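Chemist: No letters, just coordinates:
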């Protein structure tokens, strides 16, 4: 059934048209992800679809009785009303409390929010979750979401993706979160130059299809240029002999990436990083840290010892409020530990991108603001000018001469990140660098960071960006430790779900009221956690011994790996020796992977 039709729709603000003669339709069951550059017309398009904006030209028709639910970027909440009043309205308690679907939404989005609190007391993230919960508890024929993952942590994003996938409602979503796009959408619309280009599949399929379109366009242009040269030659020489025309075929998606090298040459970058940084970057020695100062606020680290080495690319994961930003501030020297010691390498040249961006002079021009740091910078093997880097991150042509005070939040974030990179740091601490960045800019930023040698510690809820840029993940799970995650974000979600299931069983066993049953990943993890234990005390002791032995082996292998990196840096000019060391490093990493797999299997048996 057709729900919405757009016929020859055009709309503009000022001289530049955001939508130009756009015709498209949405049918029941469609799941559409909308992508495009910031300011390119995505929000305008969904506002027209929802009926909130009347286009300058064209016609928009809705199916009779269509019920549309929308989530805008600005959460419109009455500051005087409580969270419960906003989300549940006039529903009596027995009605919503007896509805499993509503309980699931409340538990996953508002579980840590006081439902009696007024909206004026909520943080930005809490306001976002409240608006999302209000939308999701209603029944709709079409749901339209504008940046629904803003301010949500990885667990909430994972739950939201599963929840939306399970609904039969038609869906249109604008988001820069590429993992989320792949998880919820089956079609992709790209808003570009006033048109809407349509692709089948989620984000991954869209990337391949767009690359194929670009390849065909390039081949067509090459053929046109070739024919023009032949025409000119014919005009100069007279009628030539007949020649056969070149034939082009559409290669399969695999052919597009067959000769593509890995995103980055890790060994070479680590070797370069070790040469610039030496052996020590950051060593945490028996560190205790609270988020609000000594013995104040949540405990982040409890007598923790950890080492960040040259060339490490680490993604830091945890729920909102777990202390990720506090840990970055500890490494940057902004805060001091309650106890213990933080050893910082003597050659560390730090750049810290915090969520509270540093001050930019609003009267300066964009290019001047970057060039006052440096006019040229070396990224990997290539030297970049300030202007060339600005162009890569979306400041093209006249945009480089805009006044800083006229920039949007996303543009200011890009500008601040560029200023940090121009200062030629060898250690980067990035706290939510993807906020307000569109997909094209994210792709350019990832490509830029691929060639950047140094130590990178990243906090982000953008799962795609996190897995793309970081080589390994570390979690703050609320136990005062930094926990290695060999399985990345998937392992983090499993461990969090297992912990929730164990806590629920413990609460039930002690006679405490049982909370709402966990849903999605948590629900699926619960039976596994129940079946896993059933171990005798002796079996558990033996397993824990084996676990400790594997952890000691992992520590030794990590030490061997660090020594091999040092040896490779020292033997940079001896290619024969470098090849031997590289082979040994690969063997160490393979052994490490096997031991990590064994460790994870044991941890699962113990329910950890």
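Modeler: Okay, I see it. Given the structure is predicted, the values throughout are model-derived calculations rather than measurements.
Chemist: For the rest of this, base every contact and every neighbour count on C-alpha atoms.
Modeler: Will do.
Chemist: mind listing what the spatially most central residue of the chain touches?
Modeler: Taking C-alpha atoms, centre = their mean as the criterion, residue 462 is the residue nearest the geometric centre of the chain, at 1.6 Å. With contact set as C-alpha atoms under 8 Å, 6 or more residues apart in numbering, residue 462 has these partners: 154, 177-179, 434.
Chemist: What of residue 423?
Modeler: Applying C-alpha under 8 Å, 6+ apart to residue 423 gives the contacts 351, 373-374, 377.
Chemist: who wins for neighbours among the contacts of residue 462?
Modeler: Counting by other C-alpha atoms under 10 Å, residue 177 has the largest number of neighbours within the contacts of residue 462, with 25 neighbours.
Chemist: Tell me how many other residues surround residue 218.
Modeler: 12.
Chemist: May I have the secondary structure class of it?
Modeler: helix (DSSP: H, G, I helix; E, B strand; the rest coil).
Chemist: another one to put next to it:
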């Protein structure tokens, strides 16, 4: 599994596969992260972008819940710094770099009493929230609850049954959805991203195309693989590379952690934390949401939708406070029936 939250809470041993070797470690994910960092230091390796990202994650683990909450709030307060050109230049050293789009105004995305149903079920009922311009909103809920419908309405592909959605005048949206069908199987990975050009424009900068593709863990000969021969995880990374080069200022990411290995996930987390825009992320990856989310939009078991300021752990603590013992019990999701 790539589910680090699960590994941290359940695993008694970690077996790491590294350069053809199996390296066992007794303990959970956080303990393994500490041991791995020490092992790399002992090997006196030159620090790569992956190792830098891993150390960032380890520092986050060590800080504890209060410091994590402070970092989440600090991201919103640092929005002006994140917008600066100098910060963008520093960001280019990361393994994955998400280019900044145009400067965001105060209005990003506002939902006003939005209701949406399918068949005889109400999926979204009277939803209202305003997205802050520096926010990363994690969307959680069961399969079929209506999370992807939320994205389709933001993109204008579907309309609410009632209520309205306001998109700010400065907003430019890029969406990474779960579909990988729009990729051209006859091209190589490098050709799909670069269109054969040695230099490509990423946001406000021109970068060597092979360097950019390499940031998504396509190294050496992997860049010459045909798209039709890629695994699910490789197609996911390619889709991510193609979408992120657009230079949007609001990202919609639908299950970005699906099929991605832990190293790429870690790089994506660091890139999102440095991204000078806003994002809405549908995810079941609790570790991912703990690291990046400033807000949670939760599809609850009773059919309601809660907009909460904080990361996943803080949301869970609030949910248990609200619901008491019922919060720990499994429930079948209840949907309202559409009025005839």
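Modeler: Alright, I've got the coordinates. Everything numeric here is computed off the predicted structure, so don't read it as measured data.
Chemist: So which of the contacts of residue 462 of structure 1 belong to helices?
Modeler: 154, 178-179 (DSSP state H).
Chemist: now the contacts of residue 423 of structure 1 in CSV, with neighbour count and secondary structure?
Modeler: Output for the contacts of residue 423 of structure 1, formatted as CSV (neighbours: other C-alpha atoms under 10 Å; DSSP: H, G, I helix; E, B strand; the rest coil):
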residue, neighbour count, secondary structure
351, 21, strand
373, 16, coil
374, 16, coil
377, 16, strand
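Chemist: list the ones among those that structure 2 also has?
Modeler: Using both residues aligned by TM-score structural alignment, their matches' C-alpha atoms under 8 Å, structure 2 keeps these contacts from these: 351, 377.
Chemist: so where is stretch 434-442 of structure 1 in structure 2?
Modeler: Per the alignment by TM-score structural alignment, stretch 434-442 of structure 1 matches residues 257-265 in structure 2.
Chemist: Now the counterpart of residue 175 of structure 2 in structure 1. Nearest residue, chain neighbours left out?
Modeler: Aligned counterpart of residue 175 of structure 2 in structure 1: residue 352 (TM-score structural alignment). Of all residues not flanking residue 352 of structure 1 in the chain, residue 429 sits nearest, at 4.7 Å (C-alpha to C-alpha, 6 or more residues apart in numbering).
Chemist: Correct me if wrong, but the one you found is in a strand.
Modeler: Yes - judged by three-state DSSP, residue 429 of structure 1 forms part of a strand.
Chemist: wait, what's in contact with it?
Modeler: 328, 332, 350-354, 456-458.
Chemist: can you redo those as JSON lines with secondary structure and distance to residue 539 of structure 1?
Modeler: JSON lines is the format used below for those (DSSP: H, G, I helix; E, B strand; the rest coil; distance: C-alpha to C-alpha, whole Å):
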{"residue": "328", "secondary structure": "helix", "distance to residue 539 of structure 1": "40"}
{"residue": "332", "secondary structure": "helix", "distance to residue 539 of structure 1": "44"}
{"residue": "350", "secondary structure": "strand", "distance to residue 539 of structure 1": "48"}
{"residue": "351", "secondary structure": "strand", "distance to residue 539 of structure 1": "49"}
{"residue": "352", "secondary structure": "strand", "distance to residue 539 of structure 1": "47"}
{"residue": "353", "secondary structure": "strand", "distance to residue 539 of structure 1": "48"}
{"residue": "354", "secondary structure": "coil", "distance to residue 539 of structure 1": "47"}
{"residue": "456", "secondary structure": "strand", "distance to residue 539 of structure 1": "41"}
{"residue": "457", "secondary structure": "strand", "distance to residue 539 of structure 1": "39"}
{"residue": "458", "secondary structure": "strand", "distance to residue 539 of structure 1": "39"}
